[in-house]
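Chemist: Attaching a predicted model along with its sequence, questions to come.
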Amino acid sequence: MPDWGFPDFDDHEGVHLFTDPDSGLRAVIAIHSTALGPAAGGVRYWHYADSSAAITDALRLSRGMSYKNAMAGLPMGGGKGVVLAPKPGGTITHAQLEAFGRAVESLCGRYVTAEDVGMSEERMKVIASQTRHVSGLPVAAGSAGGDPGPYTAMGVYLGVKAAAKRGLGVDSMQGVHVAVQGVGSVGGGLARLLAKDGAKLTLADVNAEKAAALAAELGADTASADAILTMQADIVSPNALGAILTETSIPQLQCKVVSGGANNQLATRLDGRRLHARGILYSPDYVINAGGIINVGLEYLGQGDRAEVEARIARIPDRLAQVWDESERSGDPESEVADRIAQQLIGRG
């Protein structure tokens, strides 16, 4: 593999850099694999320290999408779009959304975009004015598609319950202490579902007021965004941004299970081994958080309705069990087992 100066480059089929002087758009679209079909993955709007950090994020996320789509049984490859925000908390403009749509269109269907961090259904509609290679658009009741967040949350919820049974030996979430990092569309949806089951929740978010409001609604506790990972709990559920399980943070974990919807939770491959060495059960992120891409993928492909989406999401615990079983059999970390299975599915095993 050639050394392009990006350790996360994994024989990606294409890494495309876009600028649009008129709108000020700066964007990256990374296509990891189209072995199973068009490369599907959302676009996020985010502020990065520099362009190299944005490219690295796109590389990691697109590879994760290849694995996620393969493990979800979708006939789609993996890609990811990143639009660079000039400052934290910035707002993407209508013209930049249109320019990104033209960038997607220029790839002639090899990349299918959808909603991710910093985007919305309304913003996807603007992108769709310039290209048909968009999913996650508003749809009629009962149809596949629309906001992927609730579907991701549902899959993560089912995965967390499966992880609780596997790692804690419980059949009910009643009284199980779950520390939820991030209470956006996915983490917030997960927290509401767990609250209905009687779980004991501690919530954290970079927006402390948002976490406090949801905690008040659900009767949960709160913690700081920094402290949530290292507090004593049965399950730690990362549902914010990635690379939070590190050489530094893993020794501080006080839980038996890590199970959440954030992408790229492991900062490095070695961190999967560190978790495994501590005997902490891990739910590989791209397996547990596939609900959203199942929804928008079936929308784009025109294959099935909401009932089909929910039926496929219901299989997420079975895929996790496959990984956990093989990890127990082989002694290898769950993260590496999942990677091997996914690589075989996309013809790179």
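Modeler: Thanks, I have the structure now. Just so we're clear, the structure is a prediction, and the values are computed from it rather than from any experiment. Numbering: from 1, shown residues only.
Chemist: From now on I want contacts and neighbour counts done on CA atoms only, so please keep to that.
Modeler: Fine.
Chemist: Mind jotting down where the helices sit in the stretch 51-200 of the chain?
Modeler: Per DSSP state H, counting those that start in this stretch, the stretch 51-200 of the chain carries helices over the ranges 51-71, 94-106, 121-128, 149-168, 185-196.
Chemist: Included below, for side-by-side comparison, is a second structure:
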Amino acid sequence: MLSRVFGAGTEDGGHEQVVLCHDRSSGLKAIIAIHSTALGPALGGTRFFPYPTEEEALQDALNLSRGMSYKNALAGLDLGGGKAVIIGDPAQDKNEAVLRAYGRFVESLRGRYVTACDVGTYVQDMDVVARETSFVTGRSPEHGGAGDSSILTAFGVFQGMRASARARWGQPTLRGKRVGVAGVGKVGHYLVGHLVEDGATVVVTDVSETAVNRVRAAHPEVGVAADTAALLASGLDVYAPCALGGALTDETVGALGAAGTAIVCGAANNQLAHPGVEKDLAERGILYAPDYLVNSGGVIQVADEIEGFDFDRAKKKATRIFDTTLEIFTRAAADGIPPALAADRLAEKRMREISALRSVLLPAARRS
């Protein structure tokens, strides 16, 4: 466990801090992972999920927090990367006491970590967490917050998909293309709306029949696949994984290649199941838009809340995902490397250069 925290055998140097949180009275069990504060306080959401084991919860926290460092760096934010996971079934275990206990642990970090929504947590939950800490974003508009960050997450993924279409087919549109969306929950159903409006033929799948029915009610023209395997085999131009991580396995990439899929661009975090998948995608001629680049619209939205939220300002920032995605594709082609590696290098360059500014001594504030 400690070797994973300290980054033994990895190139990124491991994590700065990992906090194990246990409140006996409420039953809270949580992990807060701070990967990097090179650019500023670590911002990242809180995932509430029934992990089979505590080991898997820790691994998810480590992976997700590292991804947040890279996401925030590429988004141009002065924020580092962190993530928290609460172990439990949100439908049964989430209550005021658990959320407020969690908020007190966030407060104990004194601003090194700023939390927000993620899988299993919602705007209303962040309002409860905020009763114990000021280091929380993604709050409801009634409390001065940004509201549902899924809106700009989906918008950003759509911008990344438009850029991918531009790079692959010469035009920044999905009109006439067949797009498969796996997972139509908080983000996926908004993404479907953008795609339908743009003129794409959309096919969806989700383990939740309720989620599928909601999409079908809003967009009756959308097709439904029985499961992800059926979706992958259905002849997609674009595949959008929008559920949990690890979606791009060796088997998945093989199925995409066999079906002639041209682009992978989706909202899920940590899509690459293991190192090397990005090379397999490139070798099969599948253009991969790095997940932490295209799904950064949500963190752009909640980060804007720190300044005093303005939706138009946040949306304008999220629109830049289109340009950054094109830049990544250009760098990847020039260097002969997969886009995922090009994105890593650009994010690491910014973290390295900005953190080096700490060598410039600032005068201490005058004491009263």
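Modeler: Right, received. Where do you want to start? For clarity, every value in this text was computed on a predicted model and none was experimentally measured.
Chemist: Can you pull the TM-score for these?
Modeler: Remark: TM-score between the superposed chains equals 0.93 [TM-score structural alignment, normalised by the length of the first structure]; 345 aligned residues with a CA RMSD of 2.1 Å.
Chemist: closest to residue 205 of the first structure out of the helices of the stretch 51-200 of the first structure?
Modeler: For residue 205 of the first structure, the closest of the helices of the stretch 51-200 of the first structure is helix 185-196, at 9.4 Å, according to CA to CA.
Chemist: So what angle separates the directions of the helix or strand following the closest one and helix 185-196?
Modeler: Counting by DSSP states H and E, the next helix or strand C-terminal to helix 185-196 of the first structure is strand 200-204. Angle of strand 200-204 of the first structure versus helix 185-196, following axes from the mean of the first three to the mean of the last three CA atoms, to 10 degrees, is 160 degrees.
Chemist: who does strand 200-204 of the first structure touch, helix- and strand-wise?
Modeler: Judged by 3 or more CA pairs under 8 Å, 6 or more residues apart in numbering; DSSP states H and E, the packing partners of strand 200-204 of the first structure are strand 177-181, helix 208-218, strand 221-222.
Chemist: which residues in the second structure does the shortest one align to?
Modeler: Here strand 221-222 of the first structure aligns to the second structure at residues 223-224, judged by TM-score structural alignment.
Chemist: how much does that stretch stray from the first structure?
Modeler: Compared with the first structure after fitting, stretch 223-224 of the second structure has a mean deviation of 0.5 Å; criterion: mean CA distance after the TM-score superposition for the first structure.
Chemist: same check, this time on stretch 154-168 of the second structure
Modeler: Stretch 154-168 of the second structure versus its aligned partner: 1.2 Å mean (mean CA distance after the TM-score superposition for the first structure).
Chemist: SS state for the aligned partner of residue 47 of the second structure in the first structure?
Modeler: Alignment note (TM-score structural alignment): residue 47 of the second structure maps to residue 44 of the first structure. For residue 44 of the first structure, the assignment made with DSSP: H, G, I helix; E, B strand; the rest coil gives strand.
Chemist: Report whether the expected contact of residue 44 of the first structure with residue 82 is present.
Modeler: Yes - judged on CA atoms under 8 Å, residue 44 of the first structure makes contact with residue 82 at a distance of 5.0 Å.
Chemist: between those two, which one's more packed in?
Modeler: More crowded of residue 44 of the first structure and residue 82, by other CA atoms under 10 Å: residue 82, with 25 against 22.
Chemist: Please say which position in the second structure that one maps to.
Modeler: In the second structure, the residue matched to residue 82 of the first structure (TM-score structural alignment) is residue 85.
Chemist: contacting residues around its match?
Modeler: 30-32, 46-49, 57, 60-61 (CA atoms under 8 Å, 6 or more residues apart in numbering).
Chemist: swap the cut-off to 7 Å and go again
Modeler: 30-32, 46-48, 57, 61 (CA atoms under 7 Å, 6 or more residues apart in numbering).
Chemist: Quick one: the helices in the stretch 201-349 of the first structure, in order.
Modeler: Secondary structure of the stretch 201-349 of the first structure by DSSP H, counting those that start in this stretch: the helices cover 208-218, 269-277, 285-288, 291-301, 306-313, 316-330, 334-345.
Chemist: just to revisit the earlier point, quick one: the residue lying closest to the match of residue 82 of the first structure once chain neighbours are set aside from residue 229 of the second structure, how far?
Modeler: Counting by CA to CA, 6 or more residues apart in numbering, residue 47 is the residue found nearest to residue 85 of the second structure once chain neighbours are left out, at 4.6 Å. The gap separating residue 47 of the second structure from residue 229 of the second structure is 26 Å, by CA to CA, to the nearest Å.
Chemist: cool, and residue 120 of the second structure?
Modeler: Counting by CA to CA, the gap from residue 120 of the second structure to residue 229 of the second structure is 25 Å.
Chemist: Between those two, tell me which one has more neighbours.
Modeler: The neighbour comparison of residue 120 of the second structure against residue 229 (other CA under 10 Å) goes to residue 120, with 19 against 15.
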